[in-house]
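**Student:** one predicted model, sequence on top.
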Amino acid sequence: MVVWTLGLNQTTAPLDLRGRFAFALDQMAPALQKLRSIFDTDDTTHRRVEAAILSTCNRTEIYCAGQFAAQDHAMHWLAEHGGVSPALLRSHVYVLQNEQAARHAFRVASGLDSMVLGEAQILGQMKDAVRVAESAGMLGATLNQLFQNSFEVAKHVRTATEIGTHSISMAAAAVRLAAQLFEDLRQTRVLFVGAGEMIELAAVHFAARSPRHIAIANRTLQRGDRLAARVRGEAMQLSDLPARLAEFDIVVSCTASTLPLIGLGAVERALKQRRHRPMFMVDLAVPRDIEPEVKALQDVYLYTIDDLAQVVQEGKAGRQASVAQAEQIIDSGVQRFMQWAARRGTVPLIQQLNAQVDRWRAAELSRARKRLLSGEDVETVMEALSRGLAQKMLHGARAELHAADDAGRAEIAQTISRLFLREAR
């Protein structure tokens, strides 16, 4: 069984390219079904491939397990999904196999491969990916073991190290940058577009600075109401956004929209109404929620998720001892998984051995019953049954030993000794 990963992340691909391969949670099951159809070709070596898709702001990764690696199939499917050539995609992806794939999964779950070192959000996203793969019928024993081990390793890393201590989240980084632009955040009006986990975290961080007004614009008003109540703000319809954009000094957006929600024209009109008072905008979405051309406007300070990378890296150097400790925990986890995978690789052989022994037993028992029915002595029949079984079990070893040349005979003899002469040692 081969375990492999194909992916791209914030270190291998720019934001706009990553945006082409982002999957919302409700898109993953249909995507997995399409991926299954790619694997289920006439070539039976690619059938019954296990698969899961992990898609976050910083990465899209396909995890697979099967009798053979099928990275080229996945590469072409992903390139077609993103509307790019396989050659372009290949220049931005990483392909990892077996031990390297397991280590990568464990590092991702533990927050060591994130833009925010030690961030915990990725673990929940990984669990969501596993649930979707399982419901889509794409999660088998091998991938399930890989992910369950990754969750255990991540828990161990977070409890045994200080990897997450003093880490700066994207939300905290946005507040820090906003505070550099506005002298007093208590005098600002803040708009959050979306109501997901990332926006909720950002809203809580900004609410702690007591801005003058907070608004939540969301496609589903009920969900917006819940978040607005938590941060003592108002909820508004997403359709009201263009008309009300000028009211806000700070705009933080993170939705699952595949197209920008805030265009250049809307921001230009808002600036005109604001008489060019500055606007601070943070686009945490992948793909983008705010058109990139907005950044060129003189009175707008637009930051994307990649722009916040430098801020969130602060303090990382001081946690290198925790990183080294975490890597040791991950190494141990990788060894355990690879040992499990190696043992599981022998299961088909063990099943074949059991089936063969059952056939031998059935044949000898049938012969023994016939001899007993014909009136033969029980002891004689039992002796013949045991000899028959012994002969069948030793036949293959004897045949291999007799057929081998001088060089191979010594190695076969050692193997036979390990298998049949343990008690004699």
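**Tutor:** That came in fine, so what should we check first?

**Student:** C-alpha only now, for contacts and for neighbours.
**Tutor:** OK.

**Student:** quick one: the strands in the protein?
**Tutor:** Listed in chain order, the strands found in the chain under DSSP state E are 2-9, 50-55, 59-66, 94-97, 189-193, 213-218, 234-237, 250-253, 279-283, 300-304.

**Student:** contacting residues around the third one?
**Tutor:** Under the criterion C-alpha atoms under 8 Å, 6 or more residues apart in numbering, residues 1-10, 18, 21-23, 46-55, 142-143 lie in contact with strand 59-66.

**Student:** where does that strand sit relative to the chain's centre, distance-wise?
**Tutor:** Distance of strand 59-66 from the chain centroid (C-alpha atoms, centre = their mean, to the nearest Å) equals 7 Å.

**Student:** cool, and stretch 112-123?
**Tutor:** Its chain's C-alpha centre and that of stretch 112-123 lie 12 Å apart, by C-alpha atoms, centre = their mean.

**Student:** so what touches it?
**Tutor:** Taking C-alpha under 8 Å, 6+ apart as the rule, stretch 112-123 contacts 10, 56, 58, 107-111, 151, 154, 163-165, 167-170, 309, 312-313, 316, 323.

**Student:** and if you look at stretch 127-136?
**Tutor:** For stretch 127-136, contacts defined as C-alpha under 8 Å, 6+ apart pick out 25, 28-29, 32-33, 51-55, 139-140, 144, 147.

**Student:** what about versus this one:
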Amino acid sequence: MGSNHSKNQSFYCIGISYRKADAELRGHFSLSEDAIHNLILQAKNEEINSLAAISTCNRTEIYAFAESEDHLMQLLCAHSHGSMEELKNIVSVYKCEQAIDHLFKVGTGLDSQILGDFEIIGQLKKAFKQAKGLKMLNAYMERLINAVIQASKRIKTETNLSSGATSVSFASVQYILENYGRQSLDILLFGTGKIGRNTCENLVKHTSNKNITLINRTKDKAERVAGRFNLEVKDYAQLEVQIAQSDVLIVATGAQNPTVSKELIVTQRPLLILDLSIPKNVKENVRELDNVTLVHLDELSQITAQTMSDREVFIPQAKEIIDEIKADFQMWERSREFAPTMQALKFKLAILKDAEIKSNRTKFENFNQEQVDAISDRIIQKIAGHFANHLRKEDENTEETLDLLNKIFKLDSVAS
């Protein structure tokens, strides 16, 4: 399925995720927005006609029509910092039917490190929209992502798969609550990208801490976030001073290299550092300081294990919804495979109709061309409809039926 495209291209999904790669390795293959843009343009030049890519803290994946997975792996290596040797050990490759299944799982949060994480569907929407903007999204992939979005919406409204602790930002707040209770803490949030903003929101919502300070390299970004929650913002130049006054430092900077190291910490007071960045943005050397506890994203994800087991009871329900929507997609896919043959069949029947009318027109008195045309066209529609319904049945061998139709009606000779 999904392979009826030019030059024997099949639908693939290739990528790496937390399942086989730790945070550091995932960092090697993370793609910036510019990198994804350039990757899509290179694919376009190399005659791939449809490709979307996502890169989140837990996964980097490419969805595309290609002749081989190797082509997609080369594109990923060309635009990230990872090598082919590394990639071969950790890559997951899905093709055709498996790739469809995988995209449904990813988009509905069933494959997330934190089960039921609904942030991912927004990231997928954005990725496919970017592909469409660059004219790199064919009808097949557009229809598929719309089916995945529909499944995600229904799972969100019809099940409790996403109840309780979701996302890394919530997990970090859980960690603070479990280790410090509700005591008043000085919290410094360094980095106000998406994870930083979510963490901020969760901190305000779930802890009674009002002394939360934000620092970002570009101050106005931090001020926009702070304004929403009425929090304090400090200059980037004051990072060292602010760390010295904090009980908890949350790093969500999303830089390619560490932004916090041992040298920045000049305090003796106990300091908890939560690193929510991929690749890691806190240098391991902070562990050399007795007063510092460093916890990384991967460790935080384990904290939500309890919530996960509570959610697992909703997996069968979610899968039923996916199966239903996937069946609709597959019916569309099958219809699309036999659409050219149906067109040719209708065209052939119309030729037969015209020939019959022409040779019989003079044999009848008061011959009414309009009525004969209307009735004949309805008969043609009904005949074609019967064939189409037969082809849509799951248990029918579509190719055999199509071959038979081609033979009986000599459709190959028809210019449709």
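**Tutor:** The structure has been received and is ready for your questions. Given the structure is predicted, the values throughout are model-derived calculations rather than measurements.

**Student:** just the TM-score for the two chains, thanks.
**Tutor:** Overall, the chain-to-chain superposition scores 0.78 on the TM-score scale (TM-score structural alignment, normalised by the length of structure 2); 366 aligned residues with a C-alpha RMSD of 3.3 Å.

**Student:** neighbour-wise, which one of the contacts of stretch 127-136 of structure 1 leads?
**Tutor:** When neighbours are counted as other C-alpha atoms under 10 Å, the busiest of the contacts of stretch 127-136 of structure 1 turns out to be residue 52, with 28 neighbours.

**Student:** pretty sure it contacts residue 139?
**Tutor:** Yes: the pair residue 52 of structure 1 / residue 139 is scored as a contact, 7.0 Å apart, by C-alpha atoms under 8 Å.

**Student:** residue contacts, the most centrally placed residue in structure 2?
**Tutor:** What sits nearest the mean C-alpha location of structure 2, by C-alpha atoms, centre = their mean, is residue 124, with 3.4 Å. Under the criterion of C-alpha under 8 Å, 6+ apart, the neighbours of residue 124 of structure 2 are 54, 107.

**Student:** what lines up with it in structure 1?
**Tutor:** In structure 1, the position corresponding to residue 124 of structure 2 is occupied by residue 126, as judged by TM-score structural alignment.

**Student:** again with residue 108 of structure 2
**Tutor:** Residue-level alignment of residue 108 of structure 2 against structure 1, with TM-score structural alignment as criterion, gives residue 110.

**Student:** for that match, give me its contacts.
**Tutor:** The contact partners of residue 110 of structure 1, by C-alpha under 8 Å, 6+ apart, come to 118, 120, 123, 150, 153-155, 157-158.

**Student:** quick one, which of those are buried?
**Tutor:** Burial by neighbour count, judged by 16 or more other C-alpha atoms under 10 Å, picks out 118, 120, 123, 150, 153-154, 157-158 from these.

**Student:** which of the residues you listed fall within helices?
**Tutor:** Taking DSSP state H as the definition of helices, those contribute 123, 150, 153-154, 157-158.

**Student:** could you dump those into CSV with distance to residue 289 of structure 1 added?
**Tutor:** Rendered in CSV, the data for these read as follows (distance: C-alpha to C-alpha, whole Å):
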residue, distance to residue 289 of structure 1
123, 24
150, 32
153, 34
154, 31
157, 34
158, 32
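
**Student:** which of these sits closest to residue 383 of structure 1?
**Tutor:** For residue 383 of structure 1, the closest of these turns out to be residue 150, at 53.4 Å, with distances computed as C-alpha to C-alpha.

**Student:** which residue lines up with the closest one in structure 2?
**Tutor:** Residue 150 of structure 1 maps onto residue 148 in structure 2, by TM-score structural alignment.

**Student:** from what I see, its match and residue 102 are in contact.
**Tutor:** No: counting by C-alpha under 8 Å, residue 148 of structure 2 stays clear of residue 102, with 10.4 Å between them.

**Student:** returning to that earlier point: which among the contacts of stretch 127-136 of structure 1 gets closest to residue 302 of structure 1?
**Tutor:** Each of the contacts of stretch 127-136 of structure 1 was scored against residue 302 of structure 1 by C-alpha to C-alpha, and residue 55 proved nearest at 23.9 Å.

**Student:** dump the residue contacts of that closest one.
**Tutor:** Residue 55 of structure 1 sits in contact with 22-24, 61, 125, 129, where contact means C-alpha under 8 Å, 6+ apart.

**Student:** how do those look in structure 2, which are kept?
**Tutor:** Counting by both residues aligned by TM-score structural alignment, their matches' C-alpha atoms under 8 Å, structure 2 reproduces these contacts from these: 22-24, 61.

**Student:** and the closest residue to residue 240 of structure 2 other than its chain neighbours, how far from residue 138 of structure 2?
**Tutor:** If you skip the residues right next to it in sequence, residue 240 of structure 2 has residue 264 as its closest partner in space, 5.4 Å away by C-alpha to C-alpha, 6 or more residues apart in numbering. The spacing between residue 264 of structure 2 and residue 138 of structure 2, counted by C-alpha to C-alpha, to the nearest Å, is 50 Å.
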